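Engineer: Next input, structure requested:
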Amino acid sequence: MPDRDTVTGDGYILLFGMPRSGTTWIGKLFDSHPDVLYRHEPDSWSPLAMPRDPSLDDAADHARELQEFVARLPDIRAQRVAGKRPLFAKAYMSTPRARLMDVGVEFARVVSRFYPDFPVLFHVNARRYADRRIVWKSINSLGRLGTALTVLPEARGVHLLRHPCGYIASVNRGLAGNSFSSANSNSEDYGIFAAVEGTPLGERYGIAIDRMKTLTPVERLAWRWVLINEKAWRESRDAGRYHCVYYEDVCRAPETRLRALFDACGLSWNEQTADFVARSTRSARSGYYSVYKDPEISAWRWREELDADTVEKVMAIVARSEIGAPYMTMQPPAEHAR
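Structural biologist: So this is what the prediction gives:
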């Protein structure tokens, strides 16, 4: 059985967002905190049995699975969950032990080419560290956020949003570069449409799968953005432990926004995080999933990739939503405007 902390979610931060929404960078900013034990997409490595977009009315039905899942998070040793680079010094880990774990992460990365999910050797779970905070970063469970905050009444939720055009442009870029493990386009995933059809949210927007199938891929992606984000927002906003964060705001003022977010999540500001904020925003490295990028260039790159007709179609859909309202007036910094 899970212990009390995992039943309540005390000490847990759920950092959820849609794919291509900046979650990897923000996740690593959290990981840079010395008290954080970071878990990178554990629900991709070990998928949950519950639906991705469950009804909040059924939260009690999923309580045990979620509580048992978060209870396992500290002990997961798979390299892609527990060893996502860059690695950071931790208050709960001595320098010699940190060096051993670094070797263990690299060894697991190499061996995993032949034996998938080979465990990280010398792994530290920090169970005895009183100030430990566990960050669960996910691109699969945003539709579950309201349910998770309901059944984990002391967990904190961070919902990361990215401009819908930025999300769509990044998805298109990933598909063109074969950066995804699945060849299926997100526009052909009708799961969210099935989940909301017939619900108050679905009726609000007249969602019907047959109608969705008549739309263009870009229009379906725009509707996915609206429905997944709005579902999470509506089901979580009254929890008192929910924080909605716009990626572009963080890109515009990384340290200022991150300081406020850390404070909301009960994390202190620290020199190591300040250093990583500076390093990750002042240098650029190639790679679709790199965390070293000029954040504002990354945030507004879509303006050079999507034509005016596509942008108009996307924003016409987003304009109907409450969650997308800030994006109807948000403008890029002058140096990134066309």
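Engineer: going forward, measure contacts between C-alpha atoms and count neighbours the same way
Structural biologist: Noted.
Engineer: A91 looks like it's in a strand, true?
Structural biologist: No. In this structure, A91 is coil, not part of a strand, as judged by DSSP: H, G, I helix; E, B strand; the rest coil.
Engineer: Helix or strand next in line after the longest helix along the chain, which one?
Structural biologist: For the chain, the helix reaching the highest residue count under DSSP state H is reported as helix 217-236. Moving toward the C-terminus from helix 217-236, the first helix or strand encountered (DSSP states H and E) is strand 242-246.
Engineer: Let me see the residues that make contact with that following strand.
Structural biologist: Surrounding strand 242-246, the residues in contact under the criterion C-alpha atoms under 8 Å, 6 or more residues apart in numbering are R156, G157, V158, H159, L160, L161, R162, W233, S236, R237, A264.
Engineer: Repeat that for stretch 149-159.
Structural biologist: 6-17, 59-60, 63, 66-67, 142, 145, 232-233, 236, 239, 241-245, 265.
Engineer: Centre of the chain to that stretch, how far?
Structural biologist: Centroid separation for stretch 149-159 versus its chain: 14 Å, with C-alpha atoms, centre = their mean, to the nearest Å.
Engineer: Ok, stretch 317-327 next?
Structural biologist: For stretch 317-327, the distance to the chain centre is 20 Å (C-alpha atoms, centre = their mean).
Engineer: can you give me the end-to-end distance of that stretch?
Structural biologist: Start and end residues of stretch 317-327 are separated by 12 Å (C-alpha to C-alpha, to the nearest Å).
Engineer: Outside of that stretch itself, list whatever touches it.
Structural biologist: By C-alpha under 8 Å, 6+ apart, the residues outside stretch 317-327 that reach it are H163, P164, E219, A222, W223, V226, N229, E230, W233, M328.
Engineer: Swap in 6 Å and give it another go.
Structural biologist: Contact partners of stretch 317-327, identified using C-alpha atoms under 6 Å, 6 or more residues apart in numbering, comprise E230.
Engineer: next one: stretch 32-39
Structural biologist: With C-alpha under 6 Å, 6+ apart, stretch 32-39 has contacts from D31, V81, A82, F88, K90, A91, R132, R133, I134, V135, W136, T273.
Engineer: Following up with a second sequence; could you model it the same way so I can compare the two?
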Amino acid sequence: MKNIVWIAGMPRSGTNWIGQIFASHPSVRYKLCPLFSYEFKNALDEHSSAAAWSALLQATYDTRSDYLDQDYLRRDALIPDFPEREDAPPLLAIKSTRYHHLLPCLLDLVPNAQVIGIVRDPRATIHSWLANPLEFPANADPNAEWRSGNCRKTAVGEYWGFDDWKSVTSLYLDLARRYPKRFHLARYEQWVQTPAAYTARMLEALGLTLHPQTETFLQASRVEHSSHPRAVFKHPSVTTRWAGRLDPTISAAIVAELEGTPLASFLS
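Structural biologist: Below you'll find the model as predicted:
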């Protein structure tokens, strides 16, 4: 392991698909967030040292488990298997929708780490969450929960709802200013529109080039579709279908609150 990239985003912001893009590259060892795993649950916090970060990242690289390596999803064919793989990939990629408050610590304490912060239109993000039976509790009221997301927060590091979208996206903008060469702000809708070019640009920032196995995955993800909430092969309409399905009062409230702020630029 020579370098690390932490792929961050709010839940339902496209992190699963973008994560698999990196997983498809032979020079990448891809893992889910270790801080949410059985092996390393909440192993770090805001007070952890650089040595602790280094030890956790190396252990994540070395440890194989059902969760960290997404074997539980692969068994159900919800994610693809990528047979071409280097024995010791130089880049560790970690995907997380949690623990955003630790990103400044990661960038401060781990000099060979970079972060990709994925932002999706908040209306699409909120709709995707409210409409997902695996993520939104069946007994919860969408009109009471869309802003706070409290019904889904059960542990440290959880981020749900519009208020969290605002705080996380504001953090990303700040980190992009503070670390212009190490924090890469990614817009989900643009990545979907031009997947090969966007992927090539992100890989180049990490010292990699677009690989044929990754190109094959990108092509397949545009023609193979699954309705399963955890599948990565989604119909291209995923970027726009919220417009006819999200409660208009919620949509209007989001637009009104962001109007005139830097966050308004993420309204697609």
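Engineer: So which other helices or strands are in contact with the longest helix of the first structure?
Structural biologist: Where contact means 3 or more C-alpha pairs under 6 Å, 6 or more residues apart in numbering; DSSP states H and E, helix 217-236 of the first structure is packed against helix 145-151.
Engineer: burial of S227 of the second structure, as a residue count?
Structural biologist: A count of neighbours around S227 of the second structure, defined by other C-alpha atoms under 10 Å, yields 10.
Engineer: That one matches what in the first structure?
Structural biologist: When the first structure is aligned by TM-score structural alignment, S227 of the second structure is paired with S286.
Engineer: thinking again about what came up before, could you dump the contacts of stretch 32-39 of the first structure to TSV with secondary structure, distance to P47 of the first structure and neighbour count?
Structural biologist: Converted to TSV, these look like this (DSSP: H, G, I helix; E, B strand; the rest coil; distance: C-alpha to C-alpha, whole Å; neighbours: other C-alpha atoms under 10 Å):
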residue	secondary structure	distance to P47 of the first structure	neighbour count
D31	helix	22	26
V81	helix	13	23
A82	helix	16	25
F88	coil	27	17
K90	coil	28	19
A91	coil	30	15
R132	coil	24	19
R133	strand	22	23
I134	strand	18	25
V135	strand	17	26
W136	strand	13	22
T273	helix	30	22
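Engineer: got those residues as a markdown table, with distance to W45 of the first structure columns?
Structural biologist: Converted to a markdown table, the contacts of stretch 32-39 of the first structure look like this (distance: C-alpha to C-alpha, whole Å):
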| residue | distance to W45 of the first structure |
| --- | --- |
| D31 | 19 |
| V81 | 7 |
| A82 | 11 |
| F88 | 22 |
| K90 | 24 |
| A91 | 27 |
| R132 | 23 |
| R133 | 21 |
| I134 | 17 |
| V135 | 16 |
| W136 | 12 |
| T273 | 27 |
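Engineer: Show me what Y12 of the first structure lines up with in the second structure.
Structural biologist: Structural alignment places Y12 of the first structure opposite I4 in the second structure (criterion: TM-score structural alignment).
Engineer: In contact with that match, which residues are there?
Structural biologist: Residues in contact with I4 of the second structure (C-alpha under 6 Å, 6+ apart) are L91, L92, A93, A113.
Engineer: and of the residues you listed, the nearest to G149 of the second structure?
Structural biologist: Of all the contacts of I4 of the second structure, the one with the least separation from G149 of the second structure (C-alpha to C-alpha) is A93, at 27.5 Å.
Engineer: Would you mind measuring from the residue of the first structure most remote from its centre to K90 of the first structure?
Structural biologist: Seen from the C-alpha centroid of the first structure, the residue lying at the greatest distance (C-alpha atoms, centre = their mean) is P96, 31.3 Å away. From P96 of the first structure across to K90 of the first structure, the span is 12 Å (C-alpha to C-alpha).
Engineer: Show me where the stretch 151-268 of the second structure has its helices.
Structural biologist: For the stretch 151-268 of the second structure, the helices defined by DSSP state H, counting those that start in this stretch occupy 162-178, 188-193, 195-205, 212-223, 248-258.
Engineer: Now tabulate the ones you listed in JSON lines and tack on distance to Y30 of the second structure.
Structural biologist: Putting those into JSON lines (distance: least, C-alpha to C-alpha, whole Å) gives the following:
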{"stretch": "helix 162-178", "distance to Y30 of the second structure": "22"}
{"stretch": "helix 188-193", "distance to Y30 of the second structure": "19"}
{"stretch": "helix 195-205", "distance to Y30 of the second structure": "14"}
{"stretch": "helix 212-223", "distance to Y30 of the second structure": "13"}
{"stretch": "helix 248-258", "distance to Y30 of the second structure": "34"}
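Engineer: Of these, which is nearest V232 of the second structure?
Structural biologist: helix 212-223 (7.4 Å).
Engineer: Report the angle between the closest one and helix 195-205.
Structural biologist: Computed with axes from the mean of the first three to the mean of the last three C-alpha atoms, to 10 degrees, the direction of helix 212-223 of the second structure lies at 140 degrees from that of helix 195-205.
Engineer: quick one: helix 212-223 of the second structure to the first structure mean distance?
Structural biologist: With both structures laid over each other, helix 212-223 of the second structure and its partner residues in the first structure are 0.7 Å apart on average (mean C-alpha distance after the TM-score superposition for the first structure).
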